[in-house]
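S.K.: Return atomic coordinates for the entry below.
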Amino acid sequence: MKLFKSSTPEQQLASLRSQKCEVKCEAEHIQPLPGNARVDPCRVQGPAETQKVAQKIIEGKTPTPTEVVNYFNNELKKRICFLDGGMGTRIQAEQLEEADYRGDRFKDFAEKDANGIPVSLKGNNDLLIFSKPDMIKDIHKEYFMAGSDICETNTFNGTTVSQGEYKMQAVVHEMNKTGAELAKKAAAEVTKQEPHKPRFVAGAVGPTSRTLSVSPSVEDPSFRNVTWDELVTTYKEQVSGLVDGGVDLLMIETVFDTQNCKAAIYAVDEYFRETKKEKLPVMLSATIVDNSGRTLSGQTIEAFYVSVKHANPFTVGINCALGAAQMKGFYKKLADMNSGWCHVYPNAGLPNAMGGYDEDPEIFSTNILDYAKDGILNFVGGCCGTFPSHIAAVCKKVQDCPVRKLPELPKYPSMMLSGLEPCHVTEEAGFQWVGERCNLMGSAKFKKLVDAYKWDEALEVCVAQCEKKSDILDFNFDSDLIDGQSAMGKFMKLCVTEPTIAKLPFMIDSSKWPVVEEGLKCVQGKCIVNSISLKPGEEEFLKHADACMRYGAAVVIMAFDEKGQAATFEDKIRICQRSYKLLREKLDFPPEDIIFDCNVLTIATGLPEHNSYGIDFINAVAEIKRTCPCVSFSGGLSNLSFSFRGLNSLRDAMHSVFLHHAVPKGLNMSIVNPGGLPRYEDIDPKTRKLTEEVILNKSEDGNHVERFLDYAEQVKNPPAAAPAAPTLKIQKSTPEQQVEFLRSLKERGFLRGRAHPATAGLRPAGPLPCGRPRGHQEGCPEDHRGQDPHTHRGGELLQQ
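M.R.: Below is the predicted model:
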């Protein structure tokens, strides 16, 4: 039986997205309990206390993080603030040699690399903190005197990963501490001269020479030469040294791989949690590698912002790789969507054939002026090719230009996700398809491939889901036959290297927390965790929710508590509202990153208590939508129709009718097989009516469940079709055989009154069979109402 017309994935998605949510939130936000609020440093309100802050800096002390952000939040209402220029550029101008880098301390350094070749220290600029400390301090002073409000420490490569290439891992903590102290001394000296404008130091945290998102192996795209845990450890050691040296802020810069940046963010958070110190303001800076507008690991600047927004950064911006003219369009996109302060410090143009930079201070500052005239600057500085003279020219040229204002925050923010590209889940964007076939539970084919370790073929399943217009991909590797944690890690590393797959946000799906965490450590975009619940109790629930927040993930909350799964309307409401309140009061969890799964349960099982499961889900979504601001909703559609396994067309019709009623009530995403759902309007009217009755649990006579079960039986065992008419066997024949065949018929009296085509001088209209048609009865010469019983077409005798 055909239950609906076919349609394309595009048509199906357009139909779903044409339905808009009818339910509006009527509740105010639940505020976090005292001491639990996450601080937005850009919106901290307080006096600038310029004199007090300046005095602390002059005395070699570090202002508190609150004092630092108060100062800049007040200054940024009045003027554009300034960063420094290229430390490496300025060092290169000194034309130093190997002995200069070694100094007295490392003059006898004799380590060798893996090939037995002595390690050269030339080019290890961070080492000059020890061998040329006065030179480094003086460079900081030059930039401060040029007008910089903030200078970065000379610690761009101050991690054990980067210093390991020079065999200098042992001095990393000391290197960062000493580098911070040198910059702070320079800040103190200049602030003493100009106490009305205190100078600050940002600890520079570079990207390292390794990447979590790109494989260094051509043969194995899942191979990495560093792990998330290793990066977190090395970044934490660097942060420890910088904080011990007294930096005022942290700058995680030149980010070419967002996953590296997320590891640095995680390390910063872990350091301050462990030490219980007040967290420093964090500045995050991405590098767009070319005019494609993407980082080296493939993300757009918008996707980068979404991926790191969970850090509550003081500023987010762009530096390096491009000149100001080439960078402006990408920076403006960032400035338009960034809810906090922005910064930009471009190169002095693009590198020339000799690797140098041609923009002099006048050209560079003129290009920066174009930004300022558009009112999109908060902090501005320079990167490669920019000297103190470039910074001085910029300060002079833009000093009277309007500063970018902080955007007004929406009362009800919506969820933002990202892969290589951003995905904004808004009511205007409509329903989101979560592809289910990259899930061992959702695809027998995928499970078979994964169980057999056929990773390349498993990737093809993911690509197919993308081609069928999935918005999000769900990944699940829970299986008794494989190590789910290892499989999740390997497959995520493969997926992030395949652009067709990696452009979409991922849903990391597992009932085992170590598997979830493994997935989060491998993906640079903002993911969804599926799922956590109150089943193990409040403590475990909040612990996992907090971890999701630290990794920068949204989370699916199942309607499940210590007593079990919510089946009734009342239990769904109770558990979800309780979960929401806990997340908001205890963690200040972003409400827009909460997704409730109110449990789609099986209907029409024959048990009366199951009959209301469909409508209870729909009504629960509407009530939670009304009372819990900003949340989203998801559900596994296949559960609804589980009683009708094997009747795929009927199940698809049920799912479409269910969505037709659930989407207007607030359901805005669901785990489905994209392209496999008919449009509501394409479903056969009888099927649609019966399905609607059983889902809404409502009909005039109350017998809708029995009617639907009877109908399902008809779909399963349709009435036998009427016997087919006798068929004529088609055979090839030559003209000579046809003439001979007609002659034999005439001789036996079957062609009385007819002219033989040969004797009448006529050619046959087409070849006729040689031999008697199958089913033709001797003595039955009827000619089918005066028509020739044969249709001639292309040399074959076809059955009419």
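
S.K.: hey, let's count contacts and neighbours off CA atoms from now on
M.R.: Will do.

S.K.: Does the longest helix seen in the chain pack against any helices or strands, and if so which?
M.R.: Of all segments of type helix in the chain, defined using DSSP state H, the longest is helix 172-193. With contacts defined as 3 or more CA pairs under 8 Å, 6 or more residues apart in numbering; DSSP states H and E, helix 172-193 has these neighbours: helix 50-58, helix 128-131, helix 133-146, strand 200-205, helix 228-244.

S.K.: Let's compare: structure for the following, please.
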Amino acid sequence: MDIFKELLKRIIIFDGAMGTQLQERGLKTGECPEYMNISHPDVIFDIHKSYINAGADVIETNTFGANRVKLAKYGLENETAKIIGESVRIAKKAAQEKSVALSIGPTGKLLKPYGDMAFEEAYEVFKEVVIAGEQAGADIVLIETMSDMLEAKAAILAAKENTKMKVICTMTFQEDGRTLMGSDPVTVVVSLQGLGLDAIGVNCSTGPDKMVNIVEKMSTVSRIPIIAQPNAGMPAIKDGKTVYDLMPDAFASYFPELIKKGASIVGGCCGTTPEYIRLVKSVVQDFKPNMIVNKFTAVSSNTKTIFIGGDNPLRVIGERINPTGKKSLSTALKEGDMSLAVDEAVRQQKSNADILDVNVGVPGIDEENIMVKAVSEIQNAVDIPLQIDSTNIKAIEKAVRILRGRPIINSVSAKEKSLRKVLPIVKKYGTCVIGLTVGDNGLPKNRKERLENARKIIETAKEYGIPKEDILIDCVVLTLSSEQEAAQETLEAIKLVKSELGVNTVIGLSNVSFGLPERKLINSAFLAMAASYGLDSVIINPCDDTMMNTLRASMALMNKDKGCINYLNIYGGNTPVKNSSSKKYIKNEEHDKLLYNHILEGKKAGIKNIVEDILAEGAEPLKIVDNIIIPALKDVGGKYEKGVYFLPQLLSSAEVVQEAFKIIKERLPKGTVSKGRIILATVEGDVHDIGKDIVKVLLENYGYDVIDLGKDVKGEVILEEVKRSNVSLVGLSALMTTTLFNMEKIIKLLKQNANVKVMAGGAVLTEEYALKIGADYYGKSAQDAVRIADSFFSER
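M.R.: Next up is the predicted model:
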């Protein structure tokens, strides 16, 4: 059955939970769930068949953790293909004419720069899984419960590049409406759907009531079907078993609203059983899919989406990360030093750039690898989208491949060779692209030629399946001093491109004034004129006060700054405010401020020299920690709690502190830096340790000595370490609902046999539940763990 054809007529039903069903049928704590495909195929078959009998259209294989990274925990990494093959065979036998989806969960590792797994390593892990799944006969790839868009991207590309199966991806969101890595629902869809997905959505996360809002947000930007697979509410322990607070009828009652908000594929996740799916089927069987293909132009970073055109203000694309005419930047890039590029990125973001152009084109440079390095480090420092600027197609592809979010490619021209080289990359990675109105005959002579070149770009892009909403047409600004009439031709072309082709526009503006005195006068006047002709985005220096002042005034005059709110925020004091970063970035400020700002902005480059300079000036090592590092980390934590920063920024700042501590510790007697010792462990039966690893990084960089016992740790092992190390605070983590009972047992064991306090956390845990099972503290986030530790050790 082709479910995507069926979607034209009705709602498609996926099955429910696998883990809780396995537990009910004898899966023991610490056993590998996926190995039951081999050891107990009859059990797996019965579970699948029960969902088919309940009305499911799609059966998910028992392969959520069947990748070599997770299977290595059980010594089964070499059995990956066999386990997957058996799982698909069982599912197909149970499904008969219904579809089989190959379930693929995360590796459990953080990707670089926040963890130690490289993008291509994750890609290879997922490649093994999808190839084995297709060979066994799976119909669909279901990439599910993803927290990091980059890991999801690795899995999607592995499926698209190595199989012909349909691909669906679902992310999981926290209570704040964002993924663990800080991505919101709109940004997830904008970033991932263009990679060739057949459906996108949300699973796990919450019960169906709170999932409605997530689906509604996704539906505002989705161009493909949306899938929703909620949990059966919140977990709790009853009679020694994990149960959920939503009964099947209450669970099913929310699905009409989920469908009205945009879901056309539905199913269940943690805690749902065949009875849940049967009732969902009965509730939604008369509904028709409500799929709207949204038309918009947008780009994104990991945590932010920027919309271009329409009623949105004119968007600023910062041009400063470009080595042309910048000797120091050229030299740094040649040496592989990204610090100046990162500084420039931070400066431009502070000056209110919406998007950053990244160009590393220095003659003789290894542009492919330097571009990848630059993109990675810049994205680690700022949270706005990027524009990849290069004539090297390999450098462009490598950069957009490892980028978190949706970039712009700068650029493709109307030349046949350029179109055939660049557009396949745009299509494959679902990016936006600048269409430069330069044709095979060279620079355009007039507005008509610009219009025809734009038309050629749009029509050729359509052949590749690229909608015109993903194209920004550049009507080419020529030099006023040599071709005075060309400026007006560009302006008229902008108007024509928008009215006749219905596409958004962009220009690189500074060339218009080349060779003339007082260039800012020409540039700012031309910007105001271009805005009035309908320009949607502009590539300029955002640190130029004159240009930004002109832009803000233009937006107010054109009613694109509603209520003049932005204008008033900037100029409400009646005195024009200069961009805060228009001067050289804190170059002349004292070293302690420099260190503070590096921590705040997550900038590792140069941190060793800064700390050594502070020490050389006579500062006491511990005072550096107390007076600079800890206050800076608290500032970072405050921004995280307010939703200004997200997990990537927390981890970036922690890495900076880690580098600073390396130097400081060399000047101290051993052990004097530690503020206290803490044991961390993921409880028995749970092989996920992302959350625990993040807590470890933050605690260590706040000055705590962490004893990390790893994942799937028995209570007896933890107790033994508590006694051996004389530790008084233990942190326990659980990501799976099926291991919450083990957390309760471990807490009870520790309390009965040692004088120890326990803080508990994990995606499936609530504060009420944590305290109920005996934990002394509940850590909702890694930052909470630091606060708990600070409070605990200060009281002692």
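
S.K.: What's the TM-score once they're superposed?
M.R.: Remark: TM-score between the superposed chains equals 0.63 [TM-score structural alignment, normalised by the length of structure 2]; 547 aligned residues with a CA RMSD of 3.0 Å.

S.K.: Quick one: residues contacting the residue mapped onto Cys462 of structure 1 from structure 2.
M.R.: Aligning on TM-score structural alignment places Cys462 of structure 1 opposite Ala345 in structure 2. The contact partners of Ala345 of structure 2, by CA atoms under 8 Å, 6 or more residues apart in numbering, come to Arg320, Ile321, Leu356, Ile378, Ala381, Val382.

S.K.: got these as a markdown table, with neighbour count and secondary structure columns?
M.R.: Supplementary listing: those in a markdown table, determined by neighbours: other CA atoms under 10 Å; DSSP: H, G, I helix; E, B strand; the rest coil:
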| residue | neighbour count | secondary structure |
| --- | --- | --- |
| Arg320 | 22 | strand |
| Ile321 | 23 | strand |
| Leu356 | 30 | strand |
| Ile378 | 24 | helix |
| Ala381 | 24 | helix |
| Val382 | 24 | coil |
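
S.K.: which of these lies closest to Arg278 of structure 2?
M.R.: Val382 (46.7 Å; CA to CA).

S.K.: sorry, back to before: distance of the match of Cys462 of structure 1 relative to Asn369 of structure 2?
M.R.: Applying CA to CA, to the nearest Å, the value for Ala345 of structure 2 to Asn369 of structure 2 is 19 Å.

S.K.: for Val346 of structure 2, same thing?
M.R.: As judged by CA to CA, Val346 of structure 2 and Asn369 of structure 2 stand 22 Å apart.

S.K.: neighbour-wise, which of these two wins?
M.R.: Between Val346 of structure 2 and Asn369, Val346 has the larger neighbour count (other CA atoms under 10 Å), namely 22 against 14.

S.K.: Make sure the more buried one is actually in contact with Gln379.
M.R.: No: in this structure Val346 of structure 2 lies outside contact range of Gln379 using CA atoms under 8 Å: 10.1 Å.

S.K.: What is the mean deviation of the lengthiest strand in structure 1 from its aligned residues in structure 2?
M.R.: For structure 1, the strand with the greatest residue count under DSSP state E is strand 315-323. Once fitted to structure 2, strand 315-323 of structure 1 is off its aligned match by 2.0 Å on average (mean CA distance after the TM-score superposition for structure 1).

S.K.: in structure 2, what residues pair with that strand?
M.R.: Per TM-score structural alignment, the counterpart of strand 315-323 of structure 1 in structure 2 is residues 199-207.

S.K.: Please identify which helix or strand holds the match of Cys462 of structure 1.
M.R.: In the assignment (DSSP states H and E), Ala345 of structure 2 maps to helix 339-350.

S.K.: Mean deviation, that helix versus structure 1?
M.R.: Looks like 2.6 Å for helix 339-350 of structure 2 (mean CA distance after the TM-score superposition for structure 1).

S.K.: Could you single out the most deeply buried of the helices and strands packed on helix 172-193 of structure 1?
M.R.: strand 200-205 (a mean of 28; mean count of other CA atoms under 10 Å).

S.K.: Show me what Ala487 of structure 2 lines up with in structure 1.
M.R.: Under the alignment (TM-score structural alignment), Ala487 of structure 2 maps onto Gly614 of structure 1.

S.K.: May I have the residues that are in contact with the closest residue to its match other than its chain neighbours?
M.R.: Once flanking residues are discounted, Gly614 of structure 1 sits nearest to Ile695: 5.3 Å by CA to CA, 6 or more residues apart in numbering. Ile695 of structure 1 is in contact with Ile603, Asn611, Ser612, Gly614, Ile615, Met654, Val657, Phe658, counting by CA under 8 Å, 6+ apart.

S.K.: Just to be sure, Ile508 of structure 1 is in a helix?
M.R.: No: according to DSSP: H, G, I helix; E, B strand; the rest coil, Ile508 of structure 1 belongs to no helix; its state is strand.

S.K.: And it, what's its match in structure 2?
M.R.: Checking TM-score structural alignment: Ile508 of structure 1 goes with Ile388.

S.K.: thought Thr426 of structure 1 was touching Gln432?
M.R.: No: contact criterion CA under 8 Å: Thr426 of structure 1 and Gln432 do not qualify, at 9.7 Å.

S.K.: which of the two has more neighbours?
M.R.: Between Thr426 of structure 1 and Gln432, Gln432 has the larger neighbour count (other CA under 10 Å), namely 23 against 16.

S.K.: Tell me which residue of structure 2 matches up with the more buried one.
M.R.: By TM-score structural alignment, Gln432 of structure 1 lines up with Arg315 in structure 2.

S.K.: who are the neighbours in contact with that match?
M.R.: So Arg315 of structure 2 contacts Ile308, Ala353, Asp354, Ile355, Asp536, Ser537, Val538 (CA under 8 Å, 6+ apart).

S.K.: Quick one: residues contacting the fourth one.
M.R.: The neighbours of Ile355 of structure 2, taking CA under 8 Å, 6+ apart as the test, are Arg315, Val316, Ile317, Gly318, Ile384, Pro385, Leu386, Gln387.
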